[in-house]
Structure formats: structure tokens, C-alpha cells
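In: Sequence first, predicted model second:
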Amino acid sequence: MKPPPFGYHAPRSLGEALAALAAARDGKVLAGGQSLIPLLNMRLAAPAEIIDINRVAGLDTLEAGPAGVRVGALVRHARAERSAEAARVQPLLRLALRHVAHPAVRSRGTVVGSLAHADPAAELPAVLALLGGTVEAASVRGRRTIGAADFFAGPLESALAPDELAVAATFPALPPRTGAAFAEIARRHGDYALAGVAALVTVDEAGRPAAARAGYLGVAATPLVLDLDVSGGRAAAAADAAGRLDPETDIHASAEYRRHLAGVLTERVLHAAAGAARERGT
């Protein structure tokens, strides 16, 4: 299988990349290529121009600090997964990255590229949405920061304008007395999840769950975030969450089965996140 013809650009600076993207009649950005190349080869996408940003300096920074983890557009999944400092500041990032495809894909695929692809069955969009993270977009017109709640517009659709490049994403740091957990169910390890759940649980000074939020993948057109009432226990919270979901049936699973999986996984991650919060303390 071969891709359709396209014009190819290999800029070496951000300015050159943005100029090429602005001038392109129908341009697509190539970073890791783990989603774009298969789409091209299967002729499900036929852009007129490809802007390869792999030679652009300054887009491969990975910074972890008190505010969170900032990931540049050329940071590969594997690098973010291995970063001990990133895992310390926001452990949910590593927990989710371990479920992304296979090691070969993670060695090339990029964190920001996964976000820009905006697949509702992918792990990282759900994590960014749950954390209330942001994506930094740049174009020849300037820069802007897009919150996760506004970034994911629909299946495989983001808020990026045609001439905008996602240059970085920020995953906020884990708050005090809060633990994180992630779980998903796939037909085979590395496949897209039938359903997946990321959770944050905050405990009180006595170690009892006081607040919880969950981010869902594979059950809606965009990443879905729910605030959960844990006062009645995690089983009740999971049942309530499952009842609020409205997944679709497809060739892989029925809506009812996805709803069931989401409920089971919610209870599982609430338990794990509460335990992580107690271990972490303040």
C-alpha cells in the first residue's frame, strides 16, 4: 500500500514550519507519524502537503516542575514514559503511557501528536481532559493556549486551525493528598481500548476518600470527565458513573458491554487511586 502523492517540506525552524503550514493548500504535520502514515497508506487521508517537523529545533523539550509537566511536540511516548521526574510530578502520565500501543510505536509516536489526533479511544486525550491540561498552538498569526475542555471538538477533530501547529502540551501536577490510577480493557494488549478510565482521588487527613474525578476513553465522541460522589463508597460511585455514560455500539463491542466495562474499571481505579493517595500523603 502506498500513499497518494503529496508535497513534502522539511523545515529546520519553527518559523519555517509555520510558514509552510500557512502556505499549504491542505497541509498535515508529520511528527511521529504513527497515526498519519497508516492513514496515508490506506488512502483514508490525502493531504496536498506534508510538513515534517522532526528537524525543527526546540520542540523536543520535556520539563517537569511544581506546576506540571510540559511536553514539546517532538517528545516521544517512550521518553515521557521513562522520565522519573515527569512521573513524580504527574504519575498519571506514565500510568497511561504504558497502555499506548506497543514499545515500537511508543518509540516513535509523540505525546502531542496523540493529542492533536484527538482519537476518543486514545489514552492521552482522556488524561489531558481529566487533569484540565492545555495545548499550546502556534501559527504565523501568533500563539494561543487551548484548554482541554475546548481542545477536543469531536472524533479525530481538535480545535486547531488548519494553519496551527501544536507545539507543546502541559499536564498539571498532582495536587496534595491525591492519587492517580489508570485501567483499560482491550481485545489484545496494545489495541485501542474498548473502554478505559483514569481517576484522581483526594483523601482527607484521616485517609478517607473526599473527592474523585474520572476521565473516560472509548465511551463517547470526545474524552469524558465526570465528578464522582464517593461518599457512598466506590461501588455506588462506579454504578452511578456507568449510568451516566451513553456509549455507542460498533463492531467491537455493544454499548451495554462498554457501559459495564466502564463501571468495573471505575471501581477498580477508584480503589487504586485512593491507595496511591494514602501512600503519597501530603
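Out: Perfect, I can see it now.

In: Please count neighbours and contacts with C-alpha atoms only from this point.
Out: Fine.

In: For the helix or strand that contains residue 271, name the packing helices and strands.
Out: Assessed by DSSP states H and E, residue 271 sits inside helix 255-280. Applying 3 or more Cα pairs under 8 Å, 6 or more residues apart in numbering; DSSP states H and E, one finds that helix 255-280 contacts strand 178-186, strand 193-203, strand 209-217, helix 234-243.

In: So which of those is nearest residue 41?
Out: In terms of Cα to Cα, the element of the helices and strands packed on helix 255-280 nearest to residue 41 is strand 193-203, at 23.2 Å.

In: Centre of the chain to the closest one, how far?
Out: From the chain centre to the centre of strand 193-203 is a distance of 13 Å (Cα atoms, centre = their mean, to the nearest Å).

In: Just the angle for that strand relative to strand 209-217, thanks.
Out: 160 degrees (axes from the mean of the first three to the mean of the last three Cα atoms, to 10 degrees).

In: let's bring in a second model and compare:
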Amino acid sequence: MKPAPFAYVRPATLDDAVAELAATDGDGKVLAGGQSLVPVLAMRLGRPGTLVDINAVAGLDGLERRDGALRIGATVRQRHVERSSAAAAVPLLGLALPFVGHRELRSRGTVCGSLAHADPGAELPAVALCLGAALEVTGPRGRRTVRAADFFQGAMTTAVGPDEILTAVQFPAAGPGEGFGFAELARRHGDFALAGVVTRVRSRDGAVAEAVLSGFGVSDRPVTRDVTELVRAAAGEADVETALRPGTEELAREMVDTAGDAHGSQGYRRRLFAVLAARELARAHRRATESPS
């Protein structure tokens, strides 16, 4: 299929981009990498009247570490982040990005584009949620910052208004005593995950101070839980992963609410989620305790 007809504009400044989007009266879409948007247009699942291409907008291609965070602009490609030494400040990005589509898609797709698209099976929204990322949104009323916990509101639905643009995201840099884990299972590499988990554990003086578990591909949006007490209770056992399993099985029953399909029943996804969660929480705990506090 081919996209329905649309108008195309390519502004050079952020103010012009916001003005062009506002002028569409809710009938416009922002184009950055296009790796999610273009297939939607081609299948006519979306029919915006205007595409506002922000690739020429100055200042949206920045990737820098400042004030204890990694700031990624709206037009920064996933592959650039994947290969950047600056991104080492956020280990979870290094763990997750190789699983985002294929290398060719990551060379064009953007980090902010994946977050704005908010596919419930996507990796980067779950990473943002697990880390407590801050998302910068710009519109006619100025710029505002939205916490990741408030950003994802449903399948392909975010806190970005129809006249606003996601202009950057800030991921907190890893601190001392932090460990991370990431895993997903898909039928083929690059496919959407049947279930995926993102984990973060912070230790202080050898004890668990904080633990967070996020999941994707298991609900209509990325989901997260504070699992500090669960990891703290298992930390003293000889086999931490095995000790975590009863708790992650209970979490799976709570967090995995997507219906079954041809690729896997709900029960299968819950079992898969429980196994991955226990494994990656144990891995994050080990990394956290091995990291200098």
C-alpha cells in the first residue's frame, strides 16, 4: 500500500516547527527517523494531513553528558547512541539498543522517536521508565519536563499533546554501586518481544538500597515495580535467582495482562516474564555488589 496524500514541511528552527505543527489543528505528525511512522503511513493505519520534518531543526541533534545525566536530542539516531562513548554513562542503553530492530533501522531511527511512538513492545520506553528518565516536551506554551512515569499513558499514547514535540530525553547516569540487567525473548532477533525485562539495583555498603523492575511486551504500556524488599530478602541466599522466583512469579501474575495470541498464551508470557525477571534481577544485584559503592 501507499500512504494517503499529505502535506510536507521542513522547518529550520524549533519555533517554526512548533508553529507548523500547531497550524495543523491536531492533524499533523512529527517526522524524525520515520522507522515507526512510515510503516504506519504505508499501511494507512494513520492519515495525518501534514508531516512536520524536524531533521533540519538546529539544536535537536545533541548528545551530551551534563549535570549527572545523558541528554539525547530528538534527531539523534539510535545507532549513534549505541556507538557513542558518552552513552557508556547509561549502561542500560548499551544493553538494550542492540535489541531495537536491526542495525539498518537503528541507523535511521531515533531514541526520542521510539519513546514518542510508545509501542508497548518497544525496549526504550521500558528503559526510560526503569531509570526514571525526564522527557522534554516543547509546544506553543513553552517547554515542560515530564517524568517517564507520567509519560506513557497507553498503547501508542503519551503525554505529548497534538501541538507539542518531544525535543529531548535525559537518562540519569549510572552511579556508584549500581547494577543493571536486560533481557527479552522474541521469535527472531529484531521482532517485538514476547516478554522483556529491564532491571536496576543499587547497593550501599554491600546491602540492597533500591531495586526496580520494568517490563515490556506484557501490557498496553511499559510497567514498573519497586522490588527492593524482594531483592533484599533474596540477597542473603546462596542462589539469588532461585530465591527470587516465587516473588517474580507473583509479579508476573500482576504485571502481565496482555492477552495471548498465536505467538504465546498469557500463561506462557507470565512464565517467561518470571524467569527473565529473576535472572536479570540476580544479575543486576551481582553487578551492583561488585561495583564500588
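Out: Arrived safely, thanks for sending. Fair warning: this is a prediction, and the values are worked out from it, not measured in the lab.

In: Kindly provide the TM-score of these chains.
Out: Once superposed, chain against chain, the TM-score is 0.95 (TM-score structural alignment, normalised by the length of structure 1); 280 aligned residues with a Cα RMSD of 1.4 Å.

In: hey, where'd the strands end up in the stretch 51-200 of structure 1?
Out: For the stretch 51-200 of structure 1, applying DSSP state E, counting those that start in this stretch gives strands covering 62-65, 68-72, 134-139, 142-147, 152-154, 157-158, 165-172, 178-186, 193-203.

In: Which of these has the highest mean neighbour count?
Out: Of all the strands of the stretch 51-200 of structure 1, strand 193-203 has the most neighbours on average by mean count of other Cα atoms under 10 Å, namely a mean of 27.

In: Next, the mean deviation of that strand compared to structure 2.
Out: Following superposition, strand 193-203 of structure 1 is found to deviate from structure 2 by 0.8 Å on average (mean Cα distance after the TM-score superposition for structure 1).

In: In structure 2, which residue range corresponds to that strand?
Out: Matched against structure 2 by TM-score structural alignment, strand 193-203 of structure 1 falls on residues 193-203.

In: Reformat the strands of the stretch 51-200 of structure 1 as CSV; add distance to residue 94 of structure 1.
Out: As requested, the strands of the stretch 51-200 of structure 1 are exported to CSV (distance: least, Cα to Cα, whole Å):
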stretch, distance to residue 94 of structure 1
strand 62-65, 13
strand 68-72, 11
strand 134-139, 18
strand 142-147, 21
strand 152-154, 21
strand 157-158, 23
strand 165-172, 11
strand 178-186, 10
strand 193-203, 12
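
In: mind checking which of those strands is nearest residue 35 of structure 1?
Out: Nearest of these to residue 35 of structure 1, taken as Cα to Cα: strand 157-158 at 13.5 Å.

In: so that closest one corresponds to what in structure 2?
Out: Per the alignment by TM-score structural alignment, strand 157-158 of structure 1 matches residues 157-158 in structure 2.

In: Give me the distance between residue 40 of structure 1 and residue 4 of structure 1.
Out: As judged by Cα to Cα, to the nearest Å, residue 40 of structure 1 and residue 4 of structure 1 stand 7 Å apart.

In: Looking at these two, which has the bigger crowd around it?
Out: Between residue 40 of structure 1 and residue 4, residue 40 has the larger neighbour count (other Cα atoms under 10 Å), namely 19 against 14.

In: Contacts for the host helix or strand of that one, please.
Out: Using DSSP H and E, residue 40 of structure 1 maps to helix 36-41. Helix 36-41 of structure 1 is contacted by residues 1, 2, 3, 4, 30, 45, 46 when judged by Cα atoms under 8 Å, 6 or more residues apart in numbering.

In: Just the closest of those residues to residue 153 of structure 1, please.
Out: Minimum distance to residue 153 of structure 1 across the contacts of helix 36-41 of structure 1 is 19.0 Å, recorded for residue 45 (Cα to Cα).

In: which residue sits closest to that closest one in space, ignoring its chain neighbours?
Out: Spatial nearest neighbour of residue 45 of structure 1, excluding adjacent residues (Cα to Cα, 6 or more residues apart in numbering): residue 39 at 5.5 Å.

In: Please work out how many residues are found near the one you found.
Out: 14.

In: repeat for the one 10 residues further on
Out: As a burial measure, the neighbour count of residue 49 of structure 1 was computed by other Cα under 10 Å and equals 20.

In: Could you count how many residues lie near the closest residue to residue 36 of structure 2 other than its chain neighbours?
Out: Of all residues not flanking residue 36 of structure 2 in the chain, residue 117 sits nearest, at 7.1 Å (Cα to Cα, 6+ apart). Neighbour count for residue 117 of structure 2, taken as other Cα under 10 Å: 17.

In: wait, what's in contact with the residue nearest the centre of structure 1?
Out: With distances taken as Cα atoms, centre = their mean, residue 124 lies nearest the centre of structure 1, 1.5 Å away. For residue 124 of structure 1, the contact set (Cα under 8 Å, 6+ apart) comprises 93, 96, 97, 111, 114, 115.
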